[in-house]
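In: need coordinates for the following:
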Amino acid sequence: MSGESLDPILFQDKGVLTQEERLAVLQSSKKLFIGIPRELFSEENRIALTPSGVKSLVENGHSVVIEKDAGLNSHFTNEMYENAGAEISSNSDEVLSHSVILKISPPSEKELRKIKPNSTIFSALQINTLSAESLEIIQKKKIVACAYDFLKDNENKYPILEVLEEISGLASVFLAAQFLSSDNRGKGMLFGNIYGIPSSKMSIIGTNQAALSAAKHALNLGVSVSIFDKVVSGLRTISTQLSSQIQTGIYNSEMFKSSIKSSDVIVATSNAHNLKDIIISEDLIKQMKPGSVVIDLTLDRGGCVETIELQPKTNPYVKHDVIHYGMYNLPSNYAQTASIGINNVLVPLLMQIGVDGHIEHALRLNDGLRDSVFSYKGLVTNERVARWFKKRYNDIRLLMY
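Out: Below is the predicted model:
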């Protein structure tokens, strides 16, 4: 139950006993056995480690087994991984038998049944698509499940989440510029400061890294940018980072509604976990100028544009004379860039886990890694996951023994 205070506990076959808290003991380095299966989701093109990352891990004494062709969609060949020191396997069961599993999409129920008990998994969470059955298997096998969504660095930031948001924000500007062209039934407008021609207008919803990235690159192209959010502190921060070159406003104000109607491009990046109160209504979309563009980067959380279709026949598509584009996984379209970004976070982390000697010791010593764990030894250790699946929440800090 959320907010309950728990005593440190010791797991035993006969039950759970109260145990005195112990100080972390320095352990000798330990070899990691890492398996990277091929992604099963057809639209997932990324891979967790690049050949360069594999080379660094292997040279430091770790073992990496990669399923055949797992990196092809990121343009990393089997030969590149073999040259880096990885073993290539055509047997997914063998890959999934390793003690540390690296994925992009959450493991499927089929994969989870093959993964050994007490293994460690790193992947995205994607709570909207994670099934209750998958969580039950994770708990039953006492898998340490770490989500990129919650992984923090030493500065208390979310390094993987932020690099993917940065890619999404930049990509949204390129896509908007493309969709505005006459060939795509857009307004026939071009981003840029061209003398005597008014600048294009863009409204951004949210103040996360995707919003910052989109605003920064749009401003560099001469676009007039307005940013809206529910939280004033977020607006203040992003305005400071952009040297006040933007207009800011509160979501759902009259200024917001006016900006939506007059904008050539809308980019929805909202960083809220619950988007029910952050919706661009169909009525507002109807009042936009014909040929304008709406891009929703929040589909993984249900979307925040009322007219965005979750599974359109074509993408982009036109509705109410406005071009719509929404995608669950935009960074996957830029798979090599995204894979390098994920690799750059995971390699130092895995190196440190090896130095610490074991995932258990690493969890004691690394607050950011500990925050990424949503299931530990059969218990749900993330409040959001616990609420979503109506499970009891357990504070992982009190479970370290």
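
In: alpha carbons only for contacts and neighbour counts from here, please
Out: Will do.

In: state the distance from the residue nearest the centre of the chain to I396.
Out: Closest residue to the average C-alpha location of the chain: L161 at 4.3 Å, with C-alpha atoms, centre = their mean. Remark: distance between L161 and I396 (C-alpha to C-alpha, to the nearest Å) = 22 Å.

In: also L112?
Out: For L112 relative to I396 (C-alpha to C-alpha), the value is 22 Å.

In: what about the residue nearest to the centre of the chain, helix or strand, and which?
Out: helix 159-179 (DSSP states H and E).

In: how much distance is there from that helix to the middle of the chain?
Out: 12 Å (C-alpha atoms, centre = their mean, to the nearest Å).

In: do the same with stretch 181-188
Out: Taking mean C-alpha positions (C-alpha atoms, centre = their mean), stretch 181-188 and its chain are 31 Å apart.

In: to compare against the first, here's another:
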Amino acid sequence: MRVGCPKEIKNHEYRVGLTPGAVREYVAHGHEVLIESAAGAGIGADDSAYIAAGARIVGSAKEIFEKSDMVVKVKEPQPQEWAQLREGQILYTYLHLAPDPEQTNGLLASGVTAIAYETVTDDRGGLPLLAPMSEVAGRLAIQAGATALQKANGGRGILLGGVPGAIPAKVAIIGGGVVGLHAAKMAVGLGADVTIIDRSLPRLRQLDDIFNGRVHTRYSTIGDLEEEVFAADLVIGAVLIPGAAAPKLVSREMLSGMKKGAVIVDVAIDQGGCFETSHATTHSEPTYEVDGIIHYCVANMPGAVPITSAHALNNATLQHGLALADRGLRAIAEDKHLRNGLNVHKGRITNHAVADALGHEVHAPENLLYVA
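Out: Down below sits the predicted model:
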């Protein structure tokens, strides 16, 4: 198969879909790999590194989309990219379709077979291709929140860990999954007073064991959520419903009960965000203010640390990517976890959560994948 990797074009997105190490694996499997020139510049991998790994360098994204049987990316295709996709081609990347009807319609019109990293599953019920970026985003959320809390950046002017004689900041983390866990690790490490709010009692027990009493855990009722949000200096939105739009757990009305200059970091913004007042921002202009509350809603947070993120992502995506390159649609037909990753195929939506969020009919992938 001919596998292509274009340069990412989203605002301040420095990651790359294929590292030179991943390219070498595809080539070892007998595949031809096309890399757009300078695609790896953001991680310090120049064209010569890709050539040494066995790739062929091409001068434009247009050539990648025209000549590739499978396109491997990091972020969802932008309008000029989905317009170049076609039927019979596999797209392997993050999609986050539930809050994005425009992209969904573009992919449906193209006829492409689109595998979303964020809905590929594993035998333990996890999301193994989403997990590494959730780890990165959770840790970055605390760094970003700590910066936004500085007075010069519009925040309250409080240090997360405090100092002897001055109390630390209060951090409320909504959601105890991968993002929440890693945000809590960073916040605890900096000395903050941390509470994790979740609706799974087994998960709260697990988190209590992990942190050995160093974080508070609360079951998420409306009243308890309000109490923690109102008391917090920094609130991290870390809620995920796989494939679906994030629930709006903090309303605009609730902002009036928060401390002025408090900070919200909405890590769920890729799925539409879990705060009513959230809208996607970029690394160029990461924050905005609503009712005295600073919002940080960057939709590609891990792009800020591309060396870490790109290698972590490639480690996770490589196995399924090789299966797709080796066996094409047969890999999807034979592997339930890749079928769970299939979101769009030949103009039809194949993921229940995406279809429900956008009001489309869902089609079982088993009925669409005819493999001789």
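
In: got a TM-score for the pair?
Out: TM-score of the superposed chains, computed with TM-score structural alignment, normalised by the length of structure 2, equals 0.86; 364 aligned residues with a C-alpha RMSD of 2.7 Å.

In: translate the residue nearest to the centre of structure 1 into the numbering of structure 2.
Out: For L161 of structure 1, the aligned position in structure 2 is L130, judged by TM-score structural alignment.

In: hey, where'd the strands end up in the stretch 251-372 of structure 2?
Out: 263-266, 287-290, 293-296, 342-345, 348-349 (DSSP state E, counting those that start in this stretch).

In: cool, and the stretch 1-150 of structure 1?
Out: Counting by DSSP E, counting those that start in this stretch, the strands of the stretch 1-150 of structure 1 are 9-12, 15-18, 33-36, 63-67, 87-89, 100-102, 120-123, 144-147.

In: nearest to A215 of structure 1, out of the ones you listed?
Out: strand 144-147 (27.6 Å; C-alpha to C-alpha).

In: about what we covered before: residue contacts, the residue nearest to the centre of structure 1?
Out: Counting by C-alpha atoms under 8 Å, 6 or more residues apart in numbering, L161 of structure 1 makes contact with 148-149.

In: comparing L112 and I396 of structure 1, which residue is more hemmed in?
Out: More crowded of L112 of structure 1 and I396, by other C-alpha atoms under 10 Å: I396, with 22 against 19.

In: one step back: turn the strands of the stretch 251-372 of structure 2 into a markdown table, columns for distance to E32 of structure 2 and mean neighbour count.
Out: Output for the strands of the stretch 251-372 of structure 2, formatted as a markdown table (distance: least, C-alpha to C-alpha, whole Å; neighbours: other C-alpha atoms under 10 Å):
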| stretch | distance to E32 of structure 2 | mean neighbour count |
| --- | --- | --- |
| strand 263-266 | 39 | 29 |
| strand 287-290 | 42 | 16 |
| strand 293-296 | 40 | 26 |
| strand 342-345 | 23 | 26 |
| strand 348-349 | 29 | 25 |
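
In: tabulate those (a markdown table), appending distance to V74 of structure 2.
Out: What follows is the strands of the stretch 251-372 of structure 2, written out as a markdown table (distance: least, C-alpha to C-alpha, whole Å):
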| stretch | distance to V74 of structure 2 |
| --- | --- |
| strand 263-266 | 20 |
| strand 287-290 | 23 |
| strand 293-296 | 21 |
| strand 342-345 | 16 |
| strand 348-349 | 21 |
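
In: quick one: closest of the ones you listed to P101 of structure 2.
Out: Comparing these by C-alpha to C-alpha, strand 348-349 comes nearest, at 11.7 Å.

In: and that closest one, how far from structure 1 on average?
Out: Taken against structure 1, strand 348-349 of structure 2 registers an average deviation of 3.3 Å after superposition, with mean C-alpha distance after the TM-score superposition for structure 1.

In: ok, V293 of structure 1 touching I266?
Out: Yes. Taking C-alpha atoms under 8 Å as the definition, V293 of structure 1 is a contact partner of I266 at 6.2 Å.

In: the closest residue to V54 of structure 1 other than its chain neighbours: neighbouring residues, count only.
Out: Once flanking residues are discounted, V54 of structure 1 sits nearest to A84: 6.1 Å by C-alpha to C-alpha, 6 or more residues apart in numbering. Other residues within reach of A84 of structure 1, judged by other C-alpha under 10 Å, total 20.

In: what residues are up against whichever residue in structure 2 pairs up with A84 of structure 1?
Out: For A84 of structure 1, the aligned residue in structure 2 is A53 (criterion: TM-score structural alignment). Residues counted as contacts of A53 of structure 2 (C-alpha under 8 Å, 6+ apart) are 20-21, 23-24, 27.

In: and the residue mapped onto A215 of structure 1 from structure 2, what element?
Out: With TM-score structural alignment as the criterion, the equivalent of A215 of structure 1 in structure 2 is A184. According to DSSP H and E, A184 of structure 2 maps onto helix 178-189.

In: and the contacts of that helix?
Out: Contacts of helix 178-189 of structure 2 (C-alpha under 8 Å, 6+ apart): 131, 134-142, 160, 171, 173-174, 193-194, 196, 207, 214-215, 236, 238, 267.

In: isn't H324 of structure 1 up against G291?
Out: No. Shown here, H324 of structure 1 and G291 do not form a contact pair, counting by C-alpha under 8 Å, at 9.9 Å.

In: tell me where the stretch 101-250 of structure 2 has helices.
Out: 101-110, 131-148, 178-189, 201-211, 222-231 (DSSP state H, counting those that start in this stretch).

In: of all these, which lies closest to H352 of structure 2?
Out: Using C-alpha to C-alpha, the nearest of the helices of the stretch 101-250 of structure 2 to H352 of structure 2 is helix 101-110, at 13.7 Å.

In: counting by contacts, list what the closest one packs against.
Out: Here helix 101-110 of structure 2 touches helix 79-82, strand 342-345, going by 3 or more C-alpha pairs under 8 Å, 6 or more residues apart in numbering; DSSP states H and E.
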